[in-house]
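predicted model and sequence follow; I will ask about them next.
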Amino acid sequence: MKTQVAIIGAGPSGLLLGQLLHNAGITNVILERQSPDYVLSRIRAGVLEHGMVELLRKANVHQRMEAEGLVHEGFELALNGQRARIDLKALSGGRTVTVYGQTEVTRDLMAAREQAGALTVYGANEVQPHDLKTSAPYLTYELDGQVQRLDCDYIAGCDGFHGIARQAIPAEALKIFERVYPFGWLGVLADTPPVNEELVYASHPRGFALCSMRSATRTRYYVQVDANEQVADWSDERFWDELKLRLPEDLASRLVTGPSIEKSIAPLRSFVVEPMQYGRLFLVGDAAHIVPPTGAKGLNLAASDVSTLFDLLCETYQNGRSELLERYSEVCLRRVWKAERFSWWMTSVLHRFPDADPFSQRIQQAELDYFVGSEAGRRTIAENYVGLPYEKIE
């Protein structure tokens, strides 16, 4: 089998890249190790930046997002019981974010790909890239016990942090930057109405908390826990009690609780690998970078990688400018590091660090007081939260 672009991974980034390429007349095949149901079972982020919303429109998979997604013009910071609103729309030149779950984005992209008749091979095991430094790379994989080969011009590694794409690059060719945080987020998904019409990020002496949502009837709440905590030790009742303690009294008093339909602990880390390309293999999204979820950047950074790679592949196939592909890593990393900085900053100022001395605690408070109390500070938060512009390729 032969195609122009081979994509490893049928998560939202692989599917979005595939849909954009298909619409542009560039053939592509996606290889996915898991089943469609497994892919859709992953519970992930739900805040889409302005740029990702526009990219989904460009891919013509925006209809249900616009019908069911919740457009948010701001969010709140609850700092030691006091609430302050960041007016995203007013502070960022009219841009907003949309609350629409990653699972729903994936579902929409799957449906669009099926309707288009583009090929996704599910259950593809032992995927392995070959001859990445040549003009004729290819992938091998196992399907139903038989070894298959997929020839292509380029390979997009959209298979996540634990995927094969980054592992296929020689270790000596990569430089890794990483920070692991001494806490995680205990998250609960529940069919309850949101406690607030906008997201609330809470900083409290007991630790960080986040009140988020997936829809008007489904909520996603988080509390900061020690990195060694176990989900089994947290009953629903214990979670709700702890969340109430970290929220301002007026919010806690109207919090609607209910049985959790999903509960998990996510460790927090910052991770970047450089470069994001090796020969004709391009790393996309979590395969190349991880951000703490505090700044709502993970899925959105993957979308900006997709946008960059799509533009470069269009220049290659439509205008013969294949030399521009050499700029992929450089262009992506400029935006990646700015998003890493914002996610690190949000994590640093809103969480409680177990080894923080009194001086560090006062600096953390002063940092928050300055940014929230200054229009320039609030504007900086807003323009980063709605997403920095995508870099144009010229």
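Perfect, I can see it now. Residues are numbered from 1 along each chain as shown.

only C-alpha atoms from now on, for both contacts and neighbour counts.
Will do.

list the buried ones in the helix or strand hosting residue 378?
Counting by DSSP states H and E, the secondary-structure element that holds residue 378 is helix 375-385. Buried residues in helix 375-385, counting neighbours by 16 or more other CA atoms under 10 Å, are found at 378-385.

redo the residues you listed as TSV? Include distance to residue 254.
Written out in TSV, the entries for these read as follows (distance: CA to CA, whole Å):
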residue	distance to residue 254
378	27
379	30
380	31
381	28
382	27
383	31
384	30
385	27
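
span of stretch 159-174 from start to end?
Counting by CA to CA, to the nearest Å, the length from the leading to the trailing residue of stretch 159-174 is 17 Å.

same check, this time on stretch 243-259
Stretch 243-259 has its terminal residues 14 Å apart, counting by CA to CA.

so how far is it off the chain centroid?
Relative to its chain's centre, stretch 243-259 lies at 27 Å (CA atoms, centre = their mean, to the nearest Å).

show me which residues of that stretch are buried.
Applying a neighbour-count criterion of 16+ other CA under 10 Å, one finds 243-248, 251-252, 255, 257 buried in stretch 243-259.

can you map out the helices along the protein?
12-23, 36-40, 50-58, 63-68, 88-91, 102-116, 164-167, 236-246, 249-253, 298-319, 328-350, 358-373, 375-385 (DSSP state H).

who touches the fourth one?
Spelled out, it's helix 63-68. 100, 105, 108, 215 (CA atoms under 8 Å, 6 or more residues apart in numbering).

between the residues you listed, which is closest to residue 150?
Within the contacts of helix 63-68, proximity to residue 150 (CA to CA) peaks at residue 108, which comes in at 26.0 Å.

need the contact list for the nearest residue to residue 317 once chain neighbours are set aside.
Counting by CA to CA, 6 or more residues apart in numbering, residue 26 is the residue found nearest to residue 317 once chain neighbours are left out, at 7.8 Å. Residues near residue 26 by CA under 8 Å, 6+ apart: 4-5, 317.

are any of those buried, and which?
Restricting these to buried positions leaves 4-5, with burial counted as 16+ other CA under 10 Å.

circling back: tell me which two of the contacts of helix 63-68 sit farthest apart.
So for these, where distance means CA to CA, the most widely separated pair is 108 and 215, at 16.1 Å.

before we go on, here's another structure to hold up against the first:
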Amino acid sequence: MKTQVCIIGAGPAGLLLGHLLRAEGVDCVVIERQTPDYILGRIRAGVLESITVSLMERLGLDARLKSEGLPHGGFNLADGERLIRIDIADLTGKQVVVYGQTELTRDLMDAAEERGLEVVYGAADTALHDVEGDAPFVTYMKDGALHRVDARFIVGCDGFHGPSRRAIPASVGKEYLREYPFGWLGILADVPPCNHELIYANHERGFALASMRSDTRSRYYVDVPLTDRVDEWSDDRLWDELAVRLGPEAAAHMVRGPSIEKSIAPLRSFVFAPMRHGSLLLAGDAAHIVPPTGAKGLNLAASDVYYAADALTAFFRRADNDAIPGYSDRALARVWKAERFSWSLTRLMHRFPEDGPFERAMQVAELDYIASSRAMQTAIAENYVGLPV
């Protein structure tokens, strides 16, 4: 098979990039290791910035997002005594939209055949070859046979554990890593949310988050030691802990119910640079991970895709040979700002094991300052709603 761009990974980043390239007349194929059902079975976040929403609008694939998504004009920080509301609509003139990543992926997946986007599922043992040159290719196994895709460019949208980043020599790239000493224990339940906006809580017992997927499906989190196991947390124990950490106001409106899904996710901050080597571009989790505190993971992938689609379209449609070399710097400039925001919000809202009275006093002072300063709230709102691309 020959194509102009071979995309590795059919998650939201890979599918979004594929649709954007096809809309511009650029030939591409998407290679995915898993099945469609497996991809849609993954539970992921869903707070969408303007960039993500605008790309779906640009593709004309936003009908369900507009009818089912929940526009949010603000969110809340809880410090154990009060809710500090960050009014992002008033402070920035923008809003975020709560719409599950699974649903966004489904929209992209369902439109693939109609839009002429070829997606190969069940591609095992995917390997990248000759990425330093102008004629890279990808091999994979499917139905007992070896397949090959020749392309001009490869874009790795295959996540943290995929093969794309490993195709870049260690001598070329640099990894920046911060691992956090706790994980997020999450519960998904078919119950109405306790608040119409998200609540991030810093309590003496630890962090908690109240969020939602819809008006009838809620997602809650608490931070736990990495040594904890899911089976140690019954639904009742988790609901009790959430009620304490989120505070009496949220607890009074909390509706409890059986978990649909419950899991513990470790937290890390990770950046790989550069995000381009030869004819290989990296996007999304293949190049960076952010702690979920700032709701940046999917949105950073979308901005990567925006830059990658722009560069690839310029190369193929306008013969712009400078577009591809500039991709990494453009993407990383936004990545590092999002990493900074996610790291700082994580630091503010969690109690770290090594922290003492001084660190706690700094958190209290910071939250007090946020509560009383419109300028500080504006800075937080601008980062939360998404910095310009």
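It's in. None of these values were measured; they are calculated from a predicted model.

a markdown table for the contacts of residue 26 of structure 1, including distance to residue 167 of structure 1?
Formatted as a markdown table, these follow (distance: CA to CA, whole Å):
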| residue | distance to residue 167 of structure 1 |
| --- | --- |
| 4 | 22 |
| 5 | 19 |
| 317 | 28 |
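
return the member of the contacts of residue 26 of structure 1 nearest to residue 366 of structure 1.
Proximity to residue 366 of structure 1 was ranked across those by CA to CA; first place goes to residue 5, at 49.7 Å.

so what corresponds to that closest one in structure 2?
For residue 5 of structure 1, the aligned position in structure 2 is occupied by residue 5, per TM-score structural alignment.

circling back to that earlier point, comparing the helix holding residue 378 of structure 1 with structure 2, how large is the average distance?
Superposing on structure 2 places helix 375-385 of structure 1 at an average distance of 0.3 Å from its equivalents, by mean CA distance after the TM-score superposition for structure 1.

coming back round to it: and the contacts of residue 26 of structure 1, which is closest to residue 155 of structure 1?
Distance to residue 155 of structure 1 across the contacts of residue 26 of structure 1 (CA to CA) is lowest for residue 5, with 5.8 Å.

which residues touch residue 347 of structure 1?
292, 294-295.

to clarify, my last question referred to residue 32 of structure 1.
The contact partners of residue 32 of structure 1, by CA under 8 Å, 6+ apart, come to 8-10, 120-125.

counterpart of residue 201 of structure 2 over in structure 1?
Counting by TM-score structural alignment, residue 201 of structure 2 lines up with residue 202 in structure 1.

please name the nearest non-neighbouring residue to that match.
Computed as CA to CA, 6+ apart, the closest residue to residue 202 of structure 1 that is not its neighbour in sequence is residue 78, at 4.4 Å.

next, count neighbours for the nearest residue to residue 360 of structure 2 once chain neighbours are set aside.
The shortest distance from residue 360 of structure 2 to any residue that is not its chain neighbour, by CA to CA, 6+ apart, is 7.8 Å, and that residue is residue 351. The burial count assigned to residue 351 of structure 2 is 21, neighbours taken as other CA atoms under 10 Å.

give me the distance between residue 351 of structure 2 and residue 206 of structure 2.
Between residue 351 of structure 2 and residue 206 of structure 2 the distance is 6 Å, computed by CA to CA.

could you do residue 238 of structure 2 as well?
The gap separating residue 238 of structure 2 from residue 206 of structure 2 is 13 Å, by CA to CA.

cool, residue 259 of structure 2 as well?
Note on residue 259 of structure 2: its distance to residue 206 of structure 2, by CA to CA, is 21 Å.

ok so, going back, check which helices and strands the helix holding residue 378 of structure 1 sits against.
Using 3 or more CA pairs under 8 Å, 6 or more residues apart in numbering; DSSP states H and E as the contact definition, the elements that helix 375-385 of structure 1 packs against are strand 82-87, helix 88-91, helix 358-373.

ok, residue 387 of structure 1 - contacts?
Residue 387 of structure 1 makes contact with 49-51, according to CA under 8 Å, 6+ apart.

same question for residue 222 of structure 2.
When the contact criterion is CA under 8 Å, 6+ apart, the partners of residue 222 of structure 2 are 184-186, 206-209, 241-242.

could you dump those residues into CSV with distance to residue 114 of structure 2 added?
Formatted as CSV, the entries for these read as follows, by distance: CA to CA, whole Å:
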residue, distance to residue 114 of structure 2
184, 38
185, 39
186, 36
206, 48
207, 44
208, 42
209, 39
241, 47
242, 44
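
of the residues you listed, grab the buried ones for ChimeraX.
One line in ChimeraX is enough to select the buried ones among these; burial here means 16+ other CA under 10 Å:
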select :184,185,186,206,207,208,209,241,242
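
just the ones of the contacts of residue 222 of structure 2 in strands?
Secondary structure defined by DSSP state E assigns 184-186, 206-209 of the contacts of residue 222 of structure 2 to strands.

which residues touch the residue nearest the centre of structure 2?
For structure 2, the residue nearest the mean C-alpha position is residue 297 (2.0 Å; CA atoms, centre = their mean). Residue 297 of structure 2 is in contact with 284-285, 289-291, counting by CA under 8 Å, 6+ apart.

which residue in structure 1 aligns with it?
Superposed on structure 1 with TM-score structural alignment, residue 297 of structure 2 falls opposite residue 298.

now do its match against residue 44 of structure 1, distance only.
Look at residue 298 of structure 1 and residue 44 of structure 1: by CA to CA, they are 9 Å apart.

same check on residue 204 of structure 1?
Between residue 204 of structure 1 and residue 44 of structure 1 the distance, using CA to CA, works out to 24 Å.

likewise residue 95 of structure 1?
Relative to residue 44 of structure 1, and taking CA to CA, residue 95 of structure 1 is found at 23 Å.

more neighbours, these two?
When residue 95 of structure 1 and residue 44 are compared on other CA under 10 Å, the one with more neighbours turns out to be residue 95, at 20 against 12.

any idea what the more buried one aligns with in structure 2?
Across the two structures, residue 95 of structure 1 finds its equivalent in residue 94 of structure 2, going by TM-score structural alignment.

does its match touch residue 385 like I think?
Yes: in this structure, residue 94 of structure 2 sits in contact with residue 385. The criterion is CA atoms under 8 Å, and the distance is 7.0 Å.

so what sits against both of the two?
Here residue 94 of structure 2 and residue 385 share the contacting residues 50, 88, scored by CA under 8 Å, 6+ apart.

residues touching residue 180 of structure 1, list them.
With the criterion set at CA under 8 Å, 6+ apart, residue 180 of structure 1 makes contact with 268-270.

neighbour-wise, give me the winner out of these.
Going through the contacts of residue 180 of structure 1 with other CA under 10 Å as the criterion, the one with the most neighbours is residue 268, at 20 neighbours.

right, I'll leave it there.
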